[in-house]
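Q: I'll drop the sequence and a predicted model, then ask my questions.
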Amino acid sequence: MPVQRSLFGRPVPRLAPKRIAALLGAIALFGVFTLVFTLPSSIPTGPSLGKFTDHRISLPKLPKQLPSPSILNPFRQAAHAPPVQQNSTSGEASWYSNWNWLSPFSSSVTLDENRSLLPPLPVRPPIYTYYDHTLAKDKDLKFAENALLLTWRKAWWAQGFKPVILSPAEAMLNPLYVELQRLELEAALKIELSRFLAWENMGGGLLCNYLLLPMGSHEDSLLSYLRRGEYPMLSRFEKLGNGLFAGAKADIATAIKLALENPELKASKDLVGAVPPLTFGVDPDHEALAFYNAETLNEKYPNVAGDIAATGANGLMILNQLMNAHLHSTWQNEFSTGIAVLKPVPQHMSASVEPALHLAEFLAQCPESPMPASCPPNKPRCKPCVASTPMKITTPPMYRNTSTLYTIGTVPHPYTFASLDGYRDDINVSWIRRVSERDPWLSGMTKELLGTGVSGAPRVIKFKEAVASQYGLGHSLWVTAEMPLPTDLDWYFGFVIPRNATDTGKSETPVPGPERRPQIEPDPHNGPVPSEGDILKEKILLEKAKQFGLSKSPEHNRLRGAVEAWNLADTEAWRFARAFLARASVERLKWEEEEKQYAGGAGSEKGKSQGWGRWFDD
């Protein structure tokens, strides 16, 4: 019998020869690596032994002091989540605004899986207009002027400004208002001076006539300059008259005092003519500004000018229609390549992108206009929209960063995508783990930008840049597949989006049918054309996925958690898009609620429905 060894009176377990060999081999391998990687650096003098080794592996070098020493420690102490910011929730969406918004995963900063990390809200510089709502006017005239003010607000809001309507209430707060009332001046000149008194009382910035609209790209140099909110001198724009002024409070106050002290003030038509020429700097660059004053209307749109002179309120409504049409056609001219409705992994995604496709069809239509072939006053060489050849609509599977292409993306929740892509409603953990791929939606969407051999983290960063960067804001719209389209998209684009098909001049039925909608360009990556049965099943699966997302049962919560854990990048993209769109609506609604109490509520929608309920009626 073999001898039983003992240590301190206890038997020592025997090891098989193979196990002893494996143990000795592991010890030897550990010793070799220790000599190769530690011995050369331990010799203080003499030649380095590292050059005699035959390895080409460069070890990663960690910084001596990590920015957060505990971030790599799985047993780190609990930390407080960042404080909840004001107006940072809407329904199920919640967010935290921070400069570190390009972190791949929000939970690393928010310490909350359901709280998205968004970029700080950009500061909207105020742009003021003046409207005296106290004057006695016909009801129809006030309604028409309100429509013009609403168009003005939407156009400037979409360009990143905060449009504010001033009234005599702000002018009365200026100490110089009493001095103005003592002067015997014509009513028009008094109103003009009251504009400047109200503007100076607000601290300066931009003063705009509500018949002047921004008509240019989001990246236009002039609009970018105005968005910065810093105006070194009191300035106006050449050939725009009293259309737009920019300046600081002190410079405005100086100009007003010079005008009031001018003994020839009564002979002046406006403040600009009542002050020395050098009081205002004159900027010749205003290609992105369209001014529909009386002079411009008489010169370029005599029919509209005649309607205003003849009918008053009705003519102003026609002018409002013309301005909205020009805003829409300017947008179409900026995106000459067309509209891309993203459809990654297109096998069974037709139902999920249907609302986005409808929106693209309406955006591509020609707007109703009293002068269809006309161009904006600042763009005499535009390309008018022709109903027979509308904008191109494509459904590519990948996001393309093209400046002349507008992108509408529909981001599905990972469960929704799994249900539609798998073409089944009995999704379970086993199927997710063994059959489904990880982050398929984001991988397909960014395949052209990043290729195939990239992990989810850099793909999330690219997605966030496409959604929330300054460039992305003007070139794309991202919605979620489970929520209906927002009801305030007119404010997002800056014009009233057509709700009905435009007549092509052919004799057709009055009800707009599919044959009158813009044709979708064929794309080889779109996949097979789904049948009516396939579309019906996709809609059923999509509706079940929506109900699944609303469910609070423990079983559904566990399954939802498993799907989100398996698709971390897709989940982050879905939450980011949902929170970003929700925050935009919260910001606008809060501002609109505040502005309703000023200027008699001028410029509001007056209860007029701007919803999307009729958009999808066939």
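A: Happy to help now that I have it.
Q: Going by C-alpha atoms from here, please, whenever you check contacts or count neighbours.
A: Fine.
Q: Need the contact partners of stretch 303-317.
A: Stretch 303-317 is touched from outside by 140-145, 147-148, 294, 297-298, 318-319, with contacts defined as CA atoms under 8 Å, 6 or more residues apart in numbering.
Q: Number of residues surrounding Ser430?
A: 10 (other CA atoms under 10 Å).
Q: Beyond the strand or helix carrying it, next helix or strand please.
A: Assigned by DSSP states H and E, Ser430 falls within helix 429-434. Using DSSP H and E, the next helix or strand after helix 429-434 towards the C-terminus is helix 440-445.
Q: Give me the helices and strands touching that following helix, please.
A: On a contact count with 3 or more CA pairs under 8 Å, 6 or more residues apart in numbering; DSSP states H and E, helix 440-445 meets helix 456-468, helix 568-595.
Q: now the last one and helix 456-468, what's the angle there?
A: Comparing the axes of helix 568-595 and helix 456-468 via axes from the mean of the first three to the mean of the last three CA atoms, to 10 degrees yields an angle of 20 degrees.
Q: and the helix holding Ser430, how far from the chain's centre?
A: 35 Å (CA atoms, centre = their mean, to the nearest Å).
Q: take the one below as the second:
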Amino acid sequence: MPTQHILFGKPFTLYTLPRRFQFLLFFLLLTTTLIFFFADSAADVPAVAAVTEHLPDSLAHPKIPSLPAAINPFAPSAHKPPPIQANSSTGDATWFSDWRWRNPFSSSVTLDENRAVLPPLKRRPYIYTFYEPTPASKKSKAVKAAEERVIFQWRRAWWAQGFKPVVLGRAEAINNPLYKKVQMLKLEDAIEVELARWLAWGNMGSGILSNWLVFPMAGRDNDLLKFLRKGNYPQLTRYKDLKNGIFCGEKKAINEAIGTAISKPEDLKKTSSLADEVFNELFQVDTVSDGIAFYDTDRIRQDYKSIASNLFSAEPVKAAKGYRELGQLINAHLQTTWQSVFHKGVAVVKPLPKHMTVLVEESLQIAGNLTECPINPLPTACPPNQPNCKKCISSQPLLITTPPTFRNKTGLFNIGSVPHPFTTTALTHERDVLDPKFVRRLGIDGRDSWIKALTQDLLGQGVGASARTVRFKEAVAGEYGEWHSLWLTAEKSYHEDLDWIFGFDIPLNSTTSRGKSETPVPGPERRPLPSKMEGPVLTESELSLDRGRLKKVRETVGSRSRHQILIRDAVEAWNLGDTEAWRFARAFGARRKMERRKWEEAEKGFAGAEGQGRGWGRWIDKVVRRGD
């Protein structure tokens, strides 16, 4: 009787292959084993060697395929590259935002030779303003355009200081649940508009509420601006000297303050602002406000009388002129404030100076524009928060120097043009064409020559490229270095976004324009020349030769030709430090531009936006949705 097999309490039947198939499988297994164990030793047998030497190599030495590493259990383990982040590339520049950005070489983090590791983007606190067309702007397009131009300046100045400015309108106020209660009070125009902007702010959430004539007028290290930049406002706060110019607080406290105010309609009808002393119980009142300038009506009438006569005129033409003059005044005050912060002048860094003059020509133009006196309708007038400011005198411009190394000094602003190592090698060795053999013949001393020269004063001799790239990255993107220097890539013929980096209009010329030639403002005769040129001075013929060579180099660095790519890769592999510095500076500038453009895209339909919004702006009410 056959045996009944049981598995897990249930009967089952074993099935076996026929005996002839068992013999066949055994034979195949034995043959395969013998081939693996004796294939290498077969070549030592004379008879086998005599046969195999007449066979094709593919038959005499067959290649046994190996398992892919992904499914081979015996393959060594390997790290995978980090996932590609959203919005981490533009053009040829690619980056990865990570706290390990100080690592000397990005490829050790990204496992990608072309992707630079940048510090994570800093969180920008929201700062809101409220805008409704004034009676004059409703009647005149010129007045409305002039108002929105000032709002554009407000947005740019606060963006440059590390904030995210947003312009609100009546639509946001209507979305606040308290709006109907306010309307039932039937308040006068001034206090009604004041409550409308508070309702719009309360609808958006925590942050800062600012009048669009309030500007940050101090350096980045100002205590008030540093506090506001943190984005944490535990108490609803106003500032005594700024009246109703600026407030900060959390959403719950904002709406509670609105509720308290509308519960006292008699007090509301006697005031025009929640900054009135009647409502002091709603706020913590701070007396420190030296970093912010408020161009309110009283200040304009008192200190800027010639502007006030136009600005408050009933004639639209004069009112529009008044706003334009006010915008020029504010822009001039922003630039002279910047000049007072960097009172030691501008250093245009020029390592390897013999043939690097052509690389710093644009940097010298930018330095000249930053240090000149701006157009100012009232040259002797000071910002509201700086009654004893230092006036800009065209005959005594800030010092411009061209040191061969980077010098980290308080009160000194550095501008640098970071060249690709191909550019450095071609210019310093006066060659139009490079090849891998020439690059290798340069030897160890010829490697990373640019970053060695740049950091000579900081680190001295005998320090490797790793330490030098770390110091360079801190100068470009560190908490201090980012706002005390500007690093451009030498291969670009022009650079955008300079006004947004500094927060004010920089006069344009043929070099610093956005790709088109414009008349310098003011004229070249007023633009200061470098005060102290260090290093050799080239003749015009030598400069012309270097300019032609730089043009060819720019074409090579951006070329898609396979031959040029191989040469470029060889130069990069031989100059790892210079290559890392160039990629880091390029990626940092590209990300900064992308961040602003994405924000502008989201804000393009609202008042004061760049492009259409700057000139003619919103006025189709839209609701802003807050998003990080």
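A: Okay, I see it. Being a predicted model, the structure only gives us computed values, none of them experimental.
Q: quick one on the thing from earlier: would you turn the helices and strands packed on helix 440-445 of the first structure into CSV with distance to Ser167 of the first structure and mean neighbour count?
A: Conversion of these to CSV gives the following (distance: least, CA to CA, whole Å; neighbours: other CA atoms under 10 Å):
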stretch, distance to Ser167 of the first structure, mean neighbour count
helix 456-468, 35, 20
helix 568-595, 12, 20
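Q: Would you mind writing the ChimeraX command to select the buried ones in the contacts of stretch 303-317 of the first structure?
A: Here is the ChimeraX selection string for the buried members of the contacts of stretch 303-317 of the first structure, based on 16 or more other CA atoms under 10 Å:
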select :141,142,143,144,145,147,148,297,318,319
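Q: Out of the contacts of stretch 303-317 of the first structure, list just those in helices.
A: 140-145, 147-148, 294, 297-298, 318-319 (DSSP state H).
Q: can you list the residues you listed in a markdown table and add distance to Ala169 of the first structure?
A: Compiled in a markdown table, these are given as follows (distance: CA to CA, whole Å):
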| residue | distance to Ala169 of the first structure |
| --- | --- |
| Asp140 | 24 |
| Leu141 | 21 |
| Lys142 | 18 |
| Phe143 | 21 |
| Ala144 | 22 |
| Glu145 | 19 |
| Ala147 | 22 |
| Leu148 | 21 |
| Ala294 | 27 |
| Leu297 | 31 |
| Asn298 | 33 |
| Ile318 | 30 |
| Leu319 | 28 |
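Q: Mind jotting down where the helices sit in the stretch 251-400 of the first structure?
A: All helices of the stretch 251-400 of the first structure, identified by DSSP state H, counting those that start in this stretch, fall at 294-300, 302-311, 313-334, 354-364.
Q: hang on, the earlier thing: looking at the contacts of stretch 303-317 of the first structure, which is nearest Glu230 of the first structure?
A: Leu148 (27.5 Å; CA to CA).
Q: Name the nearest residue to the residue mapped onto that closest one from the second structure, ignoring sequence neighbours.
A: Using TM-score structural alignment as the criterion, Leu148 of the first structure maps onto Val150 of the second structure. Spatial nearest neighbour of Val150 of the second structure, excluding adjacent residues (CA to CA, 6 or more residues apart in numbering): Gly327 at 5.6 Å.
Q: give me every residue that touches the one you found.
A: Here Gly327 of the second structure is in contact with 149-150, 153 (CA under 8 Å, 6+ apart).
Q: residue in the first structure matching it?
A: When the first structure is aligned by TM-score structural alignment, the residue opposite Gly327 of the second structure is Asn320.
Q: how near is Gly91 of the second structure to Trp338 of the second structure?
A: Distance, Gly91 of the second structure to Trp338 of the second structure, using CA to CA, to the nearest Å: 32 Å.
Q: ok, now which ones touch the aligned residue in the first structure for Val341 of the second structure?
A: Counting by TM-score structural alignment, Val341 of the second structure corresponds to Glu334 in the first structure. By CA under 8 Å, 6+ apart, the residues touching Glu334 of the first structure are 216-217, 404.
Q: I'd like to know which of the residues you listed is nearest to Leu234 of the first structure.
A: Taking CA to CA as the measure, Leu234 of the first structure lies nearest Gly216 of the contacts of Glu334 of the first structure, at 23.3 Å.
Q: pretty sure that closest one contacts Ala288?
A: Yes. Assessed by CA atoms under 8 Å, Gly216 of the first structure is found in contact with Ala288 at 4.6 Å.
Q: Who has more neighbours out of these two?
A: Legend: neighbour count by other CA under 10 Å for Gly216 of the first structure and Ala288, higher for Gly216 (22 against 17).
Q: need the contact list for that one.
A: 287-289, 330-331, 334.
Q: What does it correspond to in the second structure?
A: Using TM-score structural alignment, Gly216 of the first structure lines up with Ala218 in the second structure.
Q: Helix, strand, or coil at its match?
A: coil (DSSP: H, G, I helix; E, B strand; the rest coil).
Q: Return the distance of it relative to Ser289 of the second structure.
A: 11 Å.
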